[in-house]
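**Q** When you get a sec, could you give me coordinates for this:
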Amino acid sequence: MTTTASPVADARMLGLAHYAARGLLEHVLARHGATFLEQVALRAAVTAESPQTPDGLVARVRAAVKGDPADARAALDALRARELLAADGPHLLPTEAGRSLLTTVAAESGPLSARVWAGIPAEDLAAAGRVLALVADRADRELAALEG
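**A** Take a look at the predicted model:
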């Protein structure tokens, strides 16, 4: 009898899990004409403790996805064009339509996410959480050093 060893967590496994879960979210977002980066930018505006300038939102998006600032700005422009974000002086604020989109996407993606995570023992989730937090912290430090 052959037993299959559990896969070892590494960058490839992390990437595969990330893109599998992201694929689910992108499927939901596509039904609403939104992209992943637009959702990240809109969520950054909604969850900010204070009103954000476009530069502030670009920084928050970049901190979340480590992407090109030009891509973050394009996402903000798309959100403004769809009236999901609106200018208020120097700030960009989420509109009621923007908040509604996030609520709808959460409601539609929630059951998918629940099925993905269902049945995973709490101690496994805690261990994975500790490892992922450590990996994210180390990767952030390495990226900061590269960007000097």
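**Q** use CA for all of it now, contacts and neighbours both
**A** Fine.
**Q** And the helices in the chain?
**A** 11-31, 36-47, 54-65, 69-81, 96-117, 122-147 (DSSP state H).
**Q** Could I get the contacting residues of the residue most central in space within the chain?
**A** Nearest to the mean C-alpha position of the chain, counting by C-alpha atoms, centre = their mean, stands V40 at 5.1 Å. V40 makes contact with 61, 64, according to C-alpha atoms under 8 Å, 6 or more residues apart in numbering.
**Q** and it, how far is that from L134?
**A** 22 Å (C-alpha to C-alpha, to the nearest Å).
**Q** Next, count neighbours for T47.
**A** Neighbours of T47 under the rule other C-alpha atoms under 10 Å: 10.
**Q** Proceed likewise with the subsequent sequence, for comparison:
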Amino acid sequence: MTSSHGTIFQQSVTLRLAAVAEGPVERDRLADGVTGALKITGAEADSVVDERTSTETAPITARIYDGIPAEDLAAAVK
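**A** All right, here's what the predicted structure looks like:
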């Protein structure tokens, strides 16, 4: 398996964990799930999760949350 395929697989596992979560999932909880699912270290899982939230997704996320007051966003996290 090439590292490119490995990355794709790791990303798909990460996306699946986020998709099956009941509601929003905190980053640390997602990284813990990736650690268990892929049997990798916490640092490796952090890297996988960070790749998913890279600059590629930042513009999309910004558009989704644009115009929502900060206090509403903070309340949604709780």
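**Q** what's the TM-score here?
**A** Overlay of the two chains. TM-score (TM-score structural alignment, normalised by the length of structure 2): 0.59; 62 aligned residues with a C-alpha RMSD of 3.2 Å.
**Q** Among the helices of structure 1, show me which one is buried the most.
**A** With neighbours taken as mean count of other C-alpha atoms under 10 Å, these reach their highest mean count in helix 36-47, at a mean of 21.
**Q** Quick one: average offset of that one versus structure 2, please.
**A** Here the mean offset of helix 36-47 of structure 1 against structure 2 after fitting is 1.2 Å, by mean C-alpha distance after the TM-score superposition for structure 1.
**Q** Structure 2: matching residues for that helix?
**A** Alignment of helix 36-47 of structure 1 against structure 2: residues 9-20, by TM-score structural alignment.
**Q** likewise stretch 62-75 of structure 1?
**A** Going by TM-score structural alignment: stretch 62-75 of structure 1 matches residues 35-48.
**Q** for stretch 115-133 of structure 1, same thing?
**A** Residue span in structure 2 matched to stretch 115-133 of structure 1, by TM-score structural alignment: none.
**Q** on that earlier part again, any idea how far apart the tips of the match of stretch 62-75 of structure 1 sit?
**A** End residues of stretch 35-48 of structure 2 are separated by 10 Å (C-alpha to C-alpha).
**Q** What are the contacting residues of that stretch?
**A** 7, 10-11, 13-14, 31-32, 34.
**Q** and those residues, which two are the farthest apart?
**A** Largest separation among the contacts of stretch 35-48 of structure 2 by C-alpha to C-alpha: T7 and D32, giving 17.4 Å.
**Q** Give me the distance between the match of helix 36-47 of structure 1 and the centre of its chain.
**A** 8 Å (C-alpha atoms, centre = their mean, to the nearest Å).
**Q** Could you list which residues are in contact with the spatially closest residue to A87 of structure 1 that is not a sequence neighbour?
**A** The shortest distance from A87 of structure 1 to any non-neighbouring residue, by C-alpha to C-alpha, 6 or more residues apart in numbering, is to L93 (6.3 Å). L93 of structure 1 is in contact with 45-46, 51-52, 85-87, counting by C-alpha under 8 Å, 6+ apart.
**Q** mind running it again at 7 Å?
**A** By C-alpha atoms under 7 Å, 6 or more residues apart in numbering, the residues touching L93 of structure 1 are 45, 51, 85-87.
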